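Trainee: I need the structure of the sequence given here:
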Amino acid sequence: MGRITRDFAVTRVTVEPDGSFSTDTRADSVAGEEPLEVQVNGTTLTTTMRTPGHDVELVHGFLHGEGLITSKQDVAEARYCSGTDSQGRNTYNLLEVALARGVRPPGPEFVRATVTTSACGVCGSTSIEQIMGKRAHPIEPVE
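Mentor: Below you'll find the model as predicted:
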């Protein structure tokens, strides 16, 4: 199970009406979003935006979608690296993944030069052929 890095996935904020002469304010809940840098074997692969929590599972899915791993056994270790906020608390915004022995590390072709999101992985790809070409395992057609 993943580590929850915040007490809640939502943040309470005060919303002030924009452009209004009124001084009314109201409380609102918004989903928190923070960056997550993903390093594989010591090399930064990508940085994505995500709602904190379950980062290990998110990164496993990303690596699988990129064709770098085929199962959870391909990952020897996933751990948060140090990074602190102004109060000295770990930000949990850098996840280091060590691949298992025998798993080929990512080459330069895997480093994203475009924005990466925590969606399915199609965003940032330039064509369907590019997506289909980086599969780690074949997909059999359903008849």
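Trainee: CA only for contacts and neighbour counts going forward, please
Mentor: OK.
Trainee: OK, contacts around the closest residue to residue 103 other than its chain neighbours?
Mentor: Distances taken as Cα to Cα, 6 or more residues apart in numbering place residue 74 nearest to residue 103, at 6.4 Å, with adjacent residues excluded. Residue 74 is in contact with 99-100, 103, counting by Cα atoms under 8 Å, 6 or more residues apart in numbering.
Trainee: Next one: residue 74 relative to residue 142, how far apart?
Mentor: With distances defined as Cα to Cα, to the nearest Å, the gap from residue 74 to residue 142 amounts to 27 Å.
Trainee: Could you point out the longest helix of the chain?
Mentor: Selection of the longest helix in the chain by residue count, based on DSSP state H, yields helix 55-65.
Trainee: So residue 13: helix, strand or coil?
Mentor: strand (DSSP: H, G, I helix; E, B strand; the rest coil).
Trainee: Residue 25 is in contact with that one, correct?
Mentor: No - using Cα atoms under 8 Å, residue 13 is not in contact with residue 25; the gap is 10.2 Å.
Trainee: compare with the first, here's sequence two:
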Amino acid sequence: MNQNLNTTGIAKSAVARLHADGGTTSLNDDVVVEEPLEIRIGNRPFVVTMRTPGNDEELAAGFMTTEGFTHSKSDFKEIDRCRMASHPENTIRVRMSTGVKLNKIESLRYGAISASCGVCGKTSIESIRNSYPDIQSDCKIERATLLSLPDRLRKSQVVFEKTGGLHSSGLFDKAGNLLCLREDVGRHNALDKVIGFALLNDIWPLENHILMVSGRVSFEIIQKALAARIPIVAAVSAPSSLAISVARECGITLVGFLRNPTMNVYSHPHRISG
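Mentor: Alright, predicted model coming up:
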């Protein structure tokens, strides 16, 4: 199990705690860190995202893959800190393997930016269906095992335990074993870190795995799960209408409000047994 024990995402902040009786206590509180991460392709700036520091190489690999710029570990020649940057701690440099067309990556990037303006839900579904085949996985998980995942995820949220201000994503196998957990101020970043971990450690594709997220499920979460070929996505909170539509169309089992002893299954319930 590769739990996220990285506590670099924690900072101290002075706070005045106000009490019901009118009293005030001054103390130092643990707060989550949020800083920009610049991802460069070679020496060229590519994208900047706000994230919680830690596992930045995984974040870069996961982002590049779930956004459709890359498809396998072999696409990457090297992912490391850009030591020449003014802030290397917040800069990751990605060197692509020979044969990966950088101009195609650039066109995909700008195409995604222009296509994001004014599109409807139906167009979004059609777009990702053209990019990724439907998931046909025969992966199944026992109902009791699925119901146990929120507690297993919560017990491993080290930084959340100290700050109360992070999202988390966990990757599980069919037996309910936690393979990787990552936390981040951005829910999409937490997922990209998990997917990047799987990609870089040759746990790929993820056709026999379960994704558990700590919050709600948006379209973006399902889109990234589809890119990683994850057949079962579960959350302790609610999914959006578009997330449900995409899951139904693309073959993903989507579970919401997963809180023992009940759950809501919005699509493809055949993967839950028992």
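Trainee: Alignment lookup: the residue nearest to residue 103 of structure 1 to structure 2.
Mentor: Residue correspondence, TM-score structural alignment: residue 74 of structure 1 in this structure matches residue 75 in structure 2.
Trainee: mind checking how far its match is from residue 101 of structure 2?
Mentor: In this structure, residue 75 of structure 2 and residue 101 of structure 2 are separated by 10 Å, where distance is defined by Cα to Cα.
Trainee: element containing the residue of structure 1 positioned farthest from its centre, please.
Mentor: Distance from the C-alpha centroid of structure 1, by Cα atoms, centre = their mean, peaks at residue 21 (40.7 Å). Here residue 21 of structure 1, judged by DSSP states H and E, is contained in no helix and no strand.
Trainee: That one and residue 13 of structure 1, how far apart?
Mentor: Between residue 21 of structure 1 and residue 13 of structure 1 the distance is 20 Å, computed by Cα to Cα.
Trainee: all helices of structure 1, in order?
Mentor: Ranges of helices within structure 1 are 55-65, 128-133, based on DSSP H.
Trainee: Tell me where the stretch 101-250 of structure 2 has strands.
Mentor: Counting by DSSP state E, counting those that start in this stretch, residue ranges of the strands within the stretch 101-250 of structure 2 are 141-142, 167-172, 178-184, 210-213, 232-235.
Trainee: who are the neighbours of the fourth one, in terms of helices and strands?
Mentor: Under the contact criterion of 3 or more Cα pairs under 8 Å, 6 or more residues apart in numbering; DSSP states H and E, strand 210-213 of structure 2 touches helix 143-155, strand 167-172, strand 232-235.
Trainee: mind running it again at 7 Å?
Mentor: strand 167-172, strand 232-235 (3 or more Cα pairs under 7 Å, 6 or more residues apart in numbering; DSSP states H and E).
Trainee: for those, which one sits closest to residue 30 of structure 2?
Mentor: Of all those, strand 167-172 sits nearest to residue 30 of structure 2, with 15.8 Å by Cα to Cα.
Trainee: so that closest one matches what in structure 1?
Mentor: Using TM-score structural alignment, strand 167-172 of structure 2 lines up with nothing in structure 1.
Trainee: Please name every helix or strand in contact with that strand.
Mentor: strand 178-184, helix 187-200, strand 210-213.
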